[in-house]
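J.: give me a 3D structure for the following:
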Amino acid sequence: MTARSCPCGLPGAYGDCCGRYHSGTAAAPTAEALMRSRYCAFVKGDVAYLLRTWHPRTRPGTLEPDPRMRWTGLEILQTSDGTAFHTTGTVEFRASYRGGSLHERSRFERVDGAWVYVDGEFLP
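T.: The predicted structure follows:
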């Protein structure tokens, strides 16, 4: 990954990829795109975006990511639904960090037309 590439793992610059979702100039069109942008927000420490894209039903009151956490990569393992033709979707992913990885199956729903993160199940 170059200094200008997007941390989500897709080719292209951050501003043309997840940066436009973070800034609010565009909305993630699929559950996978939202998952990638949320991973990127964890990398960048963008707590406001993480809370804004969390389902109101499951959103925590506050979020304090560990500033020592160093995310090193994202691998999308499987997606189900989550396109423009769906109201729900799931994304299974592995997010690597210095010293380990997190494997999760996340659930997403549309709220007022926008994809939001509902919750996730940690997998071995």
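J.: contacts and neighbour counts: CA atoms only from here.
T.: Will do.
J.: skip the chain neighbours and tell me the closest residue to residue 71.
T.: residue 97 (4.1 Å; Cα to Cα, 6 or more residues apart in numbering).
J.: Provide the count of other residues in contact range of the one you found.
T.: Look at residue 97: counted by other Cα atoms under 10 Å, it has 15 neighbours.
J.: is it in contact with residue 43, as I believe?
T.: No - contact criterion Cα atoms under 8 Å: residue 97 and residue 43 do not qualify, at 9.8 Å.
J.: next, the structure of the following sequence, for comparison with the previous one:
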Amino acid sequence: MLINKFSAVLNRTVLKATTCLFALFLASATTAMEEVDNELTNQYKPAIETLHGLQVTEKAVTIVVTSTGCTQKDDFIVVLDKSMPPEATFIRLMPDYCRAASRNIPIQFSLKEVGAAEFTVGNRVKPGNAF
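T.: Below is the predicted model:
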């Protein structure tokens, strides 16, 4: 009977210790991943994106950019120079670190997001494959 109680206490102690070690491991792994992510993004400076296409309608602007799998609209901002006519420049804030095959994807902005219905574009345009 004493051996069974001792065994139960030992099992609980080992379980608690294992749980604590696992929690520490998860915390350190998360911190390490955040540090790697921060190192990658801290080295990146926002850049004027090369466009592979551009379409303007009455309500929206669609740009075509290169993606390797992770590019999304939130990676971009539009800077509008108030010259006459205004000049819109599409800037990539976050790089695409994914490793899929490079492809062209459309990203759409409303004219309200661009800030003008008529404008010139400050980005370099390099024709690419259809998306």
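J.: quick one: TM-score?
T.: Laid over one another, the chains give 0.24 as their TM-score (TM-score structural alignment, normalised by the length of the first structure), with 53 aligned residues with a Cα RMSD of 4.8 Å.
J.: what about residue 23 of the first structure, how many neighbours?
T.: 11.
J.: what's the spacing between the closest residue to residue 114 of the second structure other than its chain neighbours and residue 65 of the second structure?
T.: With Cα to Cα, 6+ apart as the criterion, residue 114 of the second structure has its nearest non-adjacent residue at 6.0 Å, and that residue is residue 78. Taken as Cα to Cα, to the nearest Å, the spacing of residue 78 of the second structure relative to residue 65 of the second structure amounts to 14 Å.
J.: ok, those two, which is more surrounded?
T.: When neighbours are counted by other Cα under 10 Å, residue 65 comes out ahead of the other of residue 78 of the second structure and residue 65, with 22 against 16.
J.: where does the more buried one land in three-state SS?
T.: Classification of residue 65 of the second structure using DSSP: H, G, I helix; E, B strand; the rest coil returns strand.
J.: right, and it touches residue 104 too?
T.: Yes - in this structure, residue 65 of the second structure is within contact of residue 104 by Cα under 8 Å, at 5.4 Å.
J.: for the second structure, which segments count as helices?
T.: 2-43, 111-114 (DSSP state H).
J.: most packed of those helices?
T.: Using mean count of other Cα atoms under 10 Å, the stretch among these with the largest mean neighbour count is helix 111-114, at a mean of 16.
J.: among the helices of the second structure, which is nearest residue 91 of the second structure?
T.: helix 111-114 (11.9 Å; Cα to Cα).
J.: reformat the helices of the second structure into a markdown table and put distance to residue 55 of the second structure next to each item.
T.: A markdown table is the format used below for these (distance: least, Cα to Cα, whole Å):
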| stretch | distance to residue 55 of the second structure |
| --- | --- |
| helix 2-43 | 30 |
| helix 111-114 | 12 |
